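[1] Here is a sequence with its predicted model. Questions after.
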Amino acid sequence: MDDIVRFQTRFLYIALILLQAIILLFGTDLPYARGLSLSKKAPPVISKGVWVTCFSEKKVLYSKEAALELIEFCKNSGISEVYIQLYRGGQAYYDSKIVDRAKYENMLKESGVDVLDFLLQEAQKNKIKVFAWVNALSVAQNKKADIIVKFGDKVLTRDQYLRPSMKGENVNKTDNYYLRDNQLFLEPGDPAVAEYTLAIVAEIISRYPAISGIHLDYARYPYPIPFLPDSRFTRYGLSYGYGASSVTRFKEKTGINPLFLLNDEKNILLWDSWKREQVTSLVEKISKYLKSASKDKLLSCAVVPFPERAYSAAFQDWPGWLEKGIVDYVVLMNYTKDNKLAKETIKSALSQRGMGKVFVGMGNFLMKDDPALLSEQYRITSDLKPDGIVFFSYDDVSNDPTLGRR
C-alpha cells in the first residue's frame, strides 16, 4: 500500500508541475487553468490627482516656469491627474469669448503667452491628464457676473423666503439660527442657466482640445447648515430651489405652487424630486455634449461626500449619476480631521460606484501642520481602495517631501 501511495503522490506532483508549465506558456485562458495562475493578481492602481485653484500662490497659469514646476511636482509625486480651475465666480481664467476674461488678460499680460496651451503640451509629454475645473452653479460673491448682468438676478436660486443664498442678503431673524452660504448660487431650474453653463464647457473643449475632460464643482443647490432631510422641514431650516423660473415651470407642469407646500407631504416629495432633476438635467446635458464631442473626454464632479445628505439636502444625486453612467466618476470632498469619520464616509460612498468610479478628495489644507494625522488618513483612504485620491490643494502639498513615497 505504501508503494501505491508514493506512486500516487509522485504522479500528482508531476501532473501539477506539467499544469504549471502549461499555464506559464499559454496563460490562464484555458478552461481548466482559470484561477490557477502562479502569480498573485496585482492590486488595483489608485490614481493620484491634485486640485490647482485659480488663486493659487503658485500662479501656475501666469508663467511657463510655474507650469513646469507643477509638471515636475506631479512626476516626483506620482500624480497623474491635474484639476485646474478655469472658471470661477463668473470669470474666465482661459481664453474666453463669451464670459468676463479680465483675469485671463492679466495672466496674458504677465506671461506673454497662453500658459494653459503650454501646460497641456508638457502634460501630454509626461502622460499627465489635465481637467478643466468649472464652478458650475456658483458665481462666488460676484453680483456683476455676466450671466446676472445679461438675465438679471432672476437666474439666482432662492430659499423659501425668496432670498438669494449669500449671507448678508435680505437678513431676517432666521439668520440667527441658520448659516447661509457665503456666495451666490444660480438656479439650475432656469433654462438660461443650463444653456450658459453648457456654452462655457463647449468653449473650453473647443479652444483647448488637449483637455482630458471637465471637472464640475458646485453642481448642486446650496448646502445650508443645519441641513434638512427634505423640504417637509422648511419651517426648521433653509431650503433652496425657489428661483423664479423653476417655480413657474413646476407650477405649469403640476399645477402646484411649491411655496405653499408646508403641510403637503405627498407633493413636497414631488417638489424635491423636481429640484433634484434640475441639477441632474444640467449634468446630463454636459455629459451628452462631452461624449458627442469626443468619447475620450471624461466628466467628473466634486461632490458632497455623504450620499444621503447630497441627495436630500443639496439635491445632488451623484449615486444616481454613477448608476446611469451620466458621470465617469465623482470626487468626494472628504475634508475632515476626524479619521474615523473619513473612513466611514468612504466606505459608504464606495458602495455607490454604479457604472462609474469613486475618487476620494483629501483636505490636506486641514492637516498641513499635523503630518502624522495626514499620513494616517492617507493610509486609511488607500487601504479602502478607492479608484483615485485627489489632494486639495496644490499649494498645500507642493512642499510635502513624503508625498511621492506614499
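    Structure's in. What do you need?
[2] Only C-alpha atoms from now on, for both contacts and neighbour counts.
    Fine.
[3] which residues in the stretch 201-350 of the chain form strands?
    Using DSSP state E, counting those that start in this stretch, the strands of the stretch 201-350 of the chain run over 213-217, 298-303, 329-334.
[4] Next: the stretch 1-150 of the chain.
    47-52, 81-88, 91-92, 129-135.
[5] Please convert those to a markdown table, extending it with distance to residue 73.
    Converted to a markdown table, the strands of the stretch 1-150 of the chain look like this (distance: least, CA to CA, whole Å):
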| stretch | distance to residue 73 |
| --- | --- |
| strand 47-52 | 10 |
| strand 81-88 | 11 |
| strand 91-92 | 25 |
| strand 129-135 | 14 |
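[6] would TSV of those with mean neighbour count and distance to residue 260 be doable?
    Below are the strands of the stretch 1-150 of the chain laid out as TSV (neighbours: other CA atoms under 10 Å; distance: least, CA to CA, whole Å):
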stretch	mean neighbour count	distance to residue 260
strand 47-52	22	42
strand 81-88	24	35
strand 91-92	22	37
strand 129-135	23	32
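[7] second one coming, line it up with the first:
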Amino acid sequence: MTESPVDAALKVDAPREPVQRAEQTLETPPEEQPTRVQVSERAQPAAPLAEAARESQNQPVLTPEASPAQQPTQPEPTPPPPRAQAAAAPPVEPRLEGKPDVQQAPEPEIRVTPAPVPPQPRPAPPQAPEPRPVSKPVPRPQLEIKSAPVRPLEAKPAVEPKTLKPAEAAPAVALKPAQPAAIQEEPQPASLPKPEPRPEPPPVVGPLQSDPALRGLWVDAFGPGFKTPGEVDRLIQDARAMNINTLFVQAVKRGDCYCDNSLFPRTEDPAVPAGFDPLADVLAKAGAQGIRVHAWVIPTAVANRAVRYPVTHPQHVVNAHGEGTEQDWLTRNAAGAVWAGNDQQLDLGNPEARAYVVEGVRSLTAAYGVDGVQLDRVRYPDPSGAVQDWGYNAGAVAAYQAETGTAEMPAPADARWITWRRERVNALVSEVAQAVRGARAGAVMSVAAITYGAGPGSRDAFTRTRTYSEVLQDWPSWLASGQVDLVVMMNYKREARADQARDFDTWNRFAASVKGRGQVAAGTALYLNTAAENLAQARRVVELGMDGWVGYSYRTPELGVEEGRKAGDQAFRELSSLLVGEKP
C-alpha cells in the first residue's frame, strides 16, 4: 500500500535520520514511474517500488581422463606362429586321406640337437576371421651328423595304395572359422518376479493451495494494474492462477477516487480512459469469479510532489482545503512545515477534515457493492526526530485547547498532547467503521497496520514500539474493541536478513496473540524478496495458523521486478507456481 516519501526513502529497519525513516514502507510510492518491461498486457510496475512502497517496514568435476600415455596399453594381437615349411624331399607316396604324409628316407644314426626354440606366446583370444599375414620361414634345426658307413637302401616292394572301403573312410572334418569367445553371463533364475512399480511422489502443495482463509493481493494505483478494461481482465486471470480470493484495490489514492460515484472526486489520472469506472469493472469481473473486493482507502495523503498530471477538480480537497485556503485542513509539524517528505496530508486532529473523510468513505461504500473497506496510512506522519512532531494544524490545535482547557501551544513531547493525537487516530477508525457498517451490512472493516522495528512479545511491550509511540497507531486496541474486523499487518521484512526474518515471525506471533474475536493477516513485501523467499514467508504464515496472507504488490511481485532484472509477467507466473504448487 502507500507511504510517505519518508517511508519510501528507506524501506528497511535502520537507524533513524531526520525526516526520513529507515523502515521500508508501502505508503508513498511516487505517482508516476517508468513502466517496466512488459511481456503482455498484464500490469507492470511503473517504477521502482521503493518510491511506491507503502508503510514498512544462487563444471562438473571433470575427472581427468588418462592421457594416451597413461592409458593401459593393450597388447597387440600376436599372430599365430608361422608353420615350418618342409624342405625339398624325394617323391612321396600317395597321401592317404585322413592321415599325415609319410616319407621313406635313409635311417642314418644321428643325434639331433634342436636349435633353441623361443617360448611361444600364449595365443590371443580367437577373433573374427581376417586375412592371415604371410608366414615367414623358420630356420630348420641344425643337425650334427657323425660319420658312419652308409648302407645302401634296400629296395622295398612298392606299396600299392590301399583303397579304403567307404565304411573305413574317416569322416571329413569341416573346419569352421574361429568365432569370438562368447561372454559368459551370470546364470539367471528361470523367472524373475516383476518389480513393483514405484509410487509417484505426492504433489507439491503450495501454502496458498487451500489455506489460509484469506488469500489476498494489494492492487495499487501507483502504476498499471486496474486502470483499463484489459488490465482488469488480466488482473482477474492472474488472481485465479494464484488462488487469490480477496483483492484490496486502491480506490482512493490521494484525495481522488478511481471510481465515478463518491464524495471523493473522480481521478484525473490520464491512464484511465474517459467513461471507464475502474472500481465498478473490478467488482463485476471479480464477483463473477467468486473473488471478493475491498476498497483500499488512504484517508490522509492528498497531494504528492511526484504527481505528473494537474489536479484541477475544484472539489478536490487539496484545492478546496489546501495550503493558502480559508479553511486549511493540512497538517504541519512544530516548525510549520507542510510537506511531510513528498506528501501533504490531512490533519486527523481537525474535526472537519476527519468528518470529510468519514462521509467520503460512507458514500463510496453505499454506491458500490464492495465486500469491505480498508484504511491505510491511518496514523500521523513519521516524525522528524524521536518524538512525534506533526499535528499542528490550526484547527487541530484549537480543538485540543478547547477539550483540555489550555491556551498554551503544546510541545511535541507533551504527554497529554501525544495521547490526544493518538486518540484522534482511534476516533477516525471508529467513525469510519460505523459509517461502513451503516452503509453496507456485512462489509468487512479492516486496516493496514504498521509493524515498525522488532516485534513485541506482549501487549505491554507494544506500547514501547515505534508503531505506538512515534506514529501513534494502536491497532491492537482496535481489534480488542471490535472497531475493526481484520488487521492486515504491513509486515515488510527482508527474508535474506536474519534479524528481519526474526522480526517477521515475532510480529506474526504477537498479532495472533491479541486478535481476540477479530482476524489478523500477514502482509508481506513481495518486492523486497525473491520468489523463494516470498514462498518461505508465506509458508510460515500458514504454519502459524494466521487468518490470512496478503502480498504487496500485484504490480511488483518480487525483488527481480523491483530491480528491473525480470519482467512482471514471468515473475508473477513463477511466484504463483510456488505459492499454489501442484494440484492433486
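    Noted; the coordinates are in hand. All values derive from a computational prediction rather than experimental measurement.
[8] Tell me how the two chains score on TM-score.
    Once superposed, the chains reach a TM-score of 0.75 (TM-score structural alignment, normalised by the length of the first structure), with 330 aligned residues with a CA RMSD of 2.5 Å.
[9] still on that earlier bit, nearest to residue 119 of the first structure, out of the strands of the stretch 201-350 of the first structure?
    Across the strands of the stretch 201-350 of the first structure, residue 119 of the first structure has its closest neighbour in strand 213-217 (14.8 Å, CA to CA).
[10] and residue 55 of the first structure, which of the strands of the stretch 201-350 of the first structure is closest to it?
    strand 213-217 (15.6 Å).
[11] The second structure: matching residues for the closest one?
    Using TM-score structural alignment, strand 213-217 of the first structure corresponds to residues 372-376 of the second structure.
[12] Stretch 285-303 of the first structure now?
    Against the second structure, stretch 285-303 of the first structure falls on residues 431-449 (TM-score structural alignment).
[13] For that stretch, which outside residues touch it?
    Stretch 431-449 of the second structure is contacted from outside by 358-359, 361-363, 365-366, 369-378, 475, 483-490, using CA atoms under 8 Å, 6 or more residues apart in numbering.
[14] cool, and stretch 106-126 of the first structure?
    61-64, 67-68, 71, 75, 94-95, 129-130, 208, 210-211.
[15] Dump the strands of the stretch 201-350 of the first structure into a markdown table; add distance to residue 390 of the first structure and mean neighbour count as well.
    Output for the strands of the stretch 201-350 of the first structure, formatted as a markdown table (distance: least, CA to CA, whole Å; neighbours: other CA atoms under 10 Å):
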| stretch | distance to residue 390 of the first structure | mean neighbour count |
| --- | --- | --- |
| strand 213-217 | 12 | 24 |
| strand 298-303 | 10 | 22 |
| strand 329-334 | 8 | 24 |
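[16] Can you lay out those strands as TSV showing distance to residue 52 of the first structure?
    Listed next are those as TSV, based on distance: least, CA to CA, whole Å:
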stretch	distance to residue 52 of the first structure
strand 213-217	12
strand 298-303	13
strand 329-334	15
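[17] Relative to residue 239 of the first structure, which of these is closest?
    Checking these against residue 239 of the first structure by CA to CA gives strand 298-303 as the closest, at 18.2 Å.
[18] thinking again about what came up before, can you give me the end-to-end distance of the match of stretch 285-303 of the first structure?
    Start-to-end span of stretch 431-449 of the second structure (CA to CA, to the nearest Å) is 17 Å.
[19] Over to stretch 514-529 of the second structure?
    Using CA to CA, the two ends of stretch 514-529 of the second structure sit 27 Å apart.
[20] Pull out the buried residues from that stretch.
    Buried residues in stretch 514-529 of the second structure, defined by neighbour count with 16 or more other CA atoms under 10 Å: 514-515, 518-529.
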